[in-house]
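sequence unknown, structure follows:
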């Protein structure tokens, strides 16, 4: 348990930051799930739109430190390849 005032403050800040990060991570997952569902339905235009809206959300997660840059790039790359494959 935190004893010094600065350790107590740090604990409070960590709780708040954890809540914010958790919400942001959840929001990113929701956007990714929408892309996955659009791909599963086979509708390329819906999948493109979902991917277009998911990309900035993922990259915002990178700037906020929730997701690693390479992880976000990998996810976007793989999803866009799958959306592109729907045309064939």
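Structure's in. What do you need? Keep in mind it's a predicted model, so treat the numbers as computed, not measured.

rest of the way, CA atoms for contacts and neighbours
Will do.

what packs against the host helix or strand of residue 6?
Secondary structure assigned from DSSP states H and E places residue 6 in helix 5-41. Contact partners of helix 5-41 among helices and strands, from 3 or more Cα pairs under 8 Å, 6 or more residues apart in numbering; DSSP states H and E: helix 44-63, helix 69-85.

and for the closest residue to residue 47 other than its chain neighbours, the neighbour number?
The shortest distance from residue 47 to any non-neighbouring residue, by Cα to Cα, 6 or more residues apart in numbering, is to residue 38 (4.7 Å). Residue crowding around residue 38 was assessed by other Cα atoms under 10 Å; the count is 20.

presented hereafter is structure B, for comparison with structure A:
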């Protein structure tokens, strides 16, 4: 357990950020899953709409320090490739 006042404060701050980050990470994953679900269902319009809403959320996760910018770029690229394959495939 933290002994110094600084360590006690950092422990409280770390717990606050852990809870906040967990919620934001869950939200991020939810929007990614919505895109993937629309692609699996074969719904082109819904997949494109879900992708358009997911991109800003992925970008905001980077600015908040939730994920690395390369992970965001990789996620957006993979989602876009699936959406495009769905649109071009039919």
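Perfect, thanks for sending it. Owing to the predicted nature of the structure, the values given are computational and were not obtained by experimental measurement.

got a TM-score for the pair?
Once superposed, the chains reach a TM-score of 0.97 (TM-score structural alignment, normalised by the length of structure 1), with 88 aligned residues with a Cα RMSD of 0.6 Å.

hey, which of the helices and strands packed on helix 5-41 of structure 1 is tucked in deepest?
With neighbours taken as mean count of other Cα atoms under 10 Å, the helices and strands packed on helix 5-41 of structure 1 reach their highest mean count in helix 44-63, at a mean of 18.

mean per-residue distance, that one to structure 2?
Aligned to structure 2 and superposed, helix 44-63 of structure 1 gives a mean residue distance of 0.4 Å (mean Cα distance after the TM-score superposition for structure 1).

before we move on, what about stretch 14-29 of structure 1?
After superposition onto structure 2, the average distance of stretch 14-29 of structure 1 to its aligned residues comes to 0.4 Å, using mean Cα distance after the TM-score superposition for structure 1.

how far away from the center of its chain is that stretch?
Stretch 14-29 of structure 1 has its C-alpha centroid displaced from the chain centroid by 10 Å (Cα atoms, centre = their mean, to the nearest Å).

that stretch maps to which residues in structure 2?
Against structure 2, the aligned range for stretch 14-29 of structure 1 is residues 14-29 (TM-score structural alignment).

ok, and what's touching that stretch?
54, 57-58, 61, 66 (Cα atoms under 8 Å, 6 or more residues apart in numbering).
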